[in-house]
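1. this one's sequence-less:
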């Protein structure tokens, strides 16, 4: 099971690992944004509809009440005026009409007995005929056609206007049957203030809805993404080789099914890796045991073949010429079998991690010369190296590397084989180049594979197919590398790169070993 504290640390590390310009495209942020947009759209739509409905209701209610009172006042008071009233009569009637419950301004227009237009105003100088829109005046003065469905020649008309930034309601009509024309002006500023308060309230409600949706989105993202983050951390641990990683499973939803699937996959992977490791360990143990078991009989066989070889080389010749080829074949194959067993034992040491360096100060040119001389290759190898190039390496393992590279060049390439030493910073480069046909391109990626032989492109080799692989492992244990390529002028080139001093590797192995022992204690 995973530790919750480790999960939090892993999630924090994962967040730090994500570049800042990519965090804004995270699923968590997308959920919050989507929730916010949906909530904002819904809140704005609901607020807009609510504001529009309330606005129409407030204005319609006020408008209907004012127009109804104005119409009643026109019927009760303006219709009682004489046919040609005086200005004082109009003024008095207008003041009475303005005193209704709705408190609006009144303007009455008529003609006196001399045909002169007279005006009565409840608010002198405040409400004039210029305040009435021309379109409204024309509609009020227009006489309608009287029919059975419409028995009035004049109707009441109204209009909303804005003057000096303030809203007003303007209405007008004529007294039916003859009489003055009346207009009213009602301020809608109180209703506008109420509607502004309503708009602010709806805006605040929209903001609160947006904040609530963000919090809800955060909670939903945490609920949904937390198992996903746990799954990511567990997958990363699984990729790091911690095959015992499992997820806690709770619930029956899709995320729980995903966690169960991950646990089953991890369990199956752990089992398969354990089986493969067991088989690999058994194979290594078999090879090591077989190699050790073969050494005893091989020692005896080698002693016998040495005696036979001496007899073959003796001048008196104690071997029957008829069996001489068979004896030489036995001697050759015994040597080959002995080399194979030694190579297998060396491979098992690398696989088991028991191979260790024994360092010494080495003159590289002298080491190469000793390797060539010990194998009687002096006539076939050209050495291009200055004396005095020193390095702290394992002489025995360096000799194994050189012997395999030079021997491979002599066997599969063409003599003379050129060995050149170069210094490059803190590294040494040793190039081994032959004069053969080179390595086919399809073979190059596999030259260091174990037991690989390019039989289709080269003659049958007596080697085991382990030499280059062992050379590469010995380079790796020094912290170096070997690469293979074809020279531009023909022939294959193997380049060995080694550090001048492998002591830090020994110190690192010692620290790792101490840490492992301390943890074990």
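-> Nice, thanks for sending it over. Only a predicted model underlies this, so the values are computations on that prediction, with no experimental measurement involved.
2. only C-alpha atoms for contact and neighbour calcs from this point on.
-> Will do.
3. how close does residue 476 get to residue 508?
-> Using CA to CA, to the nearest Å, we find residue 476 at a distance of 14 Å from residue 508.
4. all strands for the protein, in order.
-> Taking DSSP state E as the criterion, the chain carries its strands at 105-111, 117-121, 157-163, 166-174, 181-187, 360-363, 381-384, 390-393, 417-424, 427-433, 481-486, 492-499.
5. presented hereafter is structure B, for comparison with structure A:
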């Protein structure tokens, strides 16, 4: 059930044609329903008003006829009971032929309708006369009518009920001079059948109209959506690298012009992508060639520099200092050359992993031990926080993981000195793991990162503060290489920072290379970070 709901939701999100057709169908159903309801209400009101006018007029005629007959009867010769029968029996007889029922109750104020003293059409349930109308005629009153449910005994003896109209009027018997109430009950079964027929006709017509609207909406949207869907498919093939794909142009309408513009855009993109690929290839080849060609003269200069550095004690102070600076810069130049060669291997896709099960806790301790002299020189305290009861294992290339952590730790040492009073010159290396991933986070409390710099910090040769000295001899490629090493493992390398609150870099690796990462066991925003105001 859940799978079907997800598929339906996915289909709804991805299919504009389905959304247009269903939305049009729902709106049309709403309009048809409202219009049909209004038509039914007007038809019902018209039928009832016409029926009420007819039955009221008929009831008036019956009442006037009854009064005429009463006035023509010599009341000295009959008693009241005989006069009641003479009054109501002809009306009951006519009602049997003209489909209405009769109840004669009275005299007024006696309540005989409920007590069984009324004369009425055989088989009729006297409760068909509503209490409100009975209460109205408890005293002498004007004629009145109301809607009711006429309950009677059917031909097969079963009790049936149908809607109806009851009209009441009063007559006075000459025999006793008292007022009696004459109720005429007219059924509305004919009008009910007419309304049912009209309802079925409207429902059938509405259903057919909705089917036609859905079909028209589907055909119209198909004419628009099909070219868009073809354009999407071609765009996906272009994104997959098949740059020769183009749309078929048919006609001269807006969609045809859109296809023409799309093809022109694809041609321009193809040309520019090829130019960029060629430029990138030339650039990578240039960096690789220059890096390799520089190794031979660098080796010669290194040998000469080593000779000068070893003999610096025989030089004057200025020459000795120059020999020392030459050695330092040669070290930096050699490191830069090694980084450039590594970058060129990444660009060429020649970098490979030498996989093994690596305990990130051991790697973190080795890196901290190796960088302790630099941290002591900078006055920075290094601390490792790793679980003691279990290892944090990940399938990785230990050489590349060590290089990533070394870059992160030395970078944190460079920026760990706080620029606010009372800050901590401390770098903490957190290690954690779960069933699916292992992570290392390097936290410092130094200058931090400005908004937007967390994404730029991994760019090649990018520096947050170009005027800041590189005390650890960085080349500007360390974090870029670390990011490439992380991507080679299928992991994440992310940064967080706030000005004055320091920064945290988090490395997350899957337990097995190739497995997708869904979460990290260490949060990117450290727990000791203050909430933004």
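-> Looks like it arrived, so ask away. The structure displayed is predicted, hence computed values, not measured ones.
6. between residue 476 and residue 508 of structure 1, who's got more neighbours?
-> For the pair residue 476 of structure 1 and residue 508, the greater number of neighbours falls to residue 476 (14 against 11), based on other CA atoms under 10 Å.
7. against residue 391 of structure 1, how distant is the more buried one?
-> Residue 476 of structure 1 is 16 Å from residue 391 of structure 1, by CA to CA.
8. quick one on the thing from earlier: now the strands of structure 1 in TSV, with mean neighbour count and distance to residue 88 of structure 1?
-> Shown next, in TSV, are these (neighbours: other CA atoms under 10 Å; distance: least, CA to CA, whole Å):
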stretch	mean neighbour count	distance to residue 88 of structure 1
strand 105-111	24	11
strand 117-121	21	7
strand 157-163	15	26
strand 166-174	21	19
strand 181-187	24	15
strand 360-363	16	132
strand 381-384	18	134
strand 390-393	19	128
strand 417-424	18	120
strand 427-433	22	120
strand 481-486	18	120
strand 492-499	22	121
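9. for residue 29 of structure 1, find the nearest of those strands.
-> Of all the strands of structure 1, strand 166-174 sits nearest to residue 29 of structure 1, with 44.9 Å by CA to CA.
10. next, the angle from that closest one to strand 181-187.
-> 160 degrees (axes from the mean of the first three to the mean of the last three CA atoms, to 10 degrees).
11. and the helices in the stretch 1-150 of structure 2, which stretches?
-> Using DSSP state H, counting those that start in this stretch, the helices of the stretch 1-150 of structure 2 run over 2-14, 16-72, 80-98, 112-115, 131-136.
12. from what I see, residue 47 of structure 1 and residue 206 are in contact.
-> Yes - taking contacts as CA atoms under 8 Å, residue 47 of structure 1 lies within contact range of residue 206: 7.3 Å.
13. residue 481 of structure 2 and residue 343 touch, don't they?
-> Yes - using CA under 8 Å, residue 481 of structure 2 is in contact with residue 343, at 6.7 Å.
14. among the helices of the stretch 1-150 of structure 2, which comes closest to residue 167 of structure 2?
-> Nearest of the helices of the stretch 1-150 of structure 2 to residue 167 of structure 2, taken as CA to CA: helix 16-72 at 6.6 Å.
15. for that closest one, packing partners?
-> If you count contacts as 3 or more CA pairs under 8 Å, 6 or more residues apart in numbering; DSSP states H and E, helix 16-72 of structure 2 packs onto helix 2-14, helix 80-98, strand 159-172, strand 179-187, helix 189-239.
16. that helix to helix 189-239, inter-axis angle?
-> For helix 16-72 of structure 2 against helix 189-239, the angle by the same axes, to 10 degrees is 170 degrees.
17. from the chain's centre, how far out does helix 16-72 of structure 2 sit?
-> Distance, stretch centre to chain centre, for helix 16-72 of structure 2: 44 Å (CA atoms, centre = their mean, to the nearest Å).
18. quick one: the residue lying closest to residue 149 of structure 2 once chain neighbours are set aside from residue 22 of structure 2, how far?
-> Take residue 149 of structure 2 and drop its neighbours on the chain: the residue closest to it by CA to CA, 6 or more residues apart in numbering is residue 163, 4.6 Å away. Distance of residue 163 of structure 2 to residue 22 of structure 2, computed by CA to CA: 40 Å.
19. can you check residue 337 of structure 2 too?
-> 63 Å.
20. more neighbours, these two?
-> Shown here are residue 337 of structure 2 and residue 22; by other CA under 10 Å, residue 337 has more neighbours (21 against 16).
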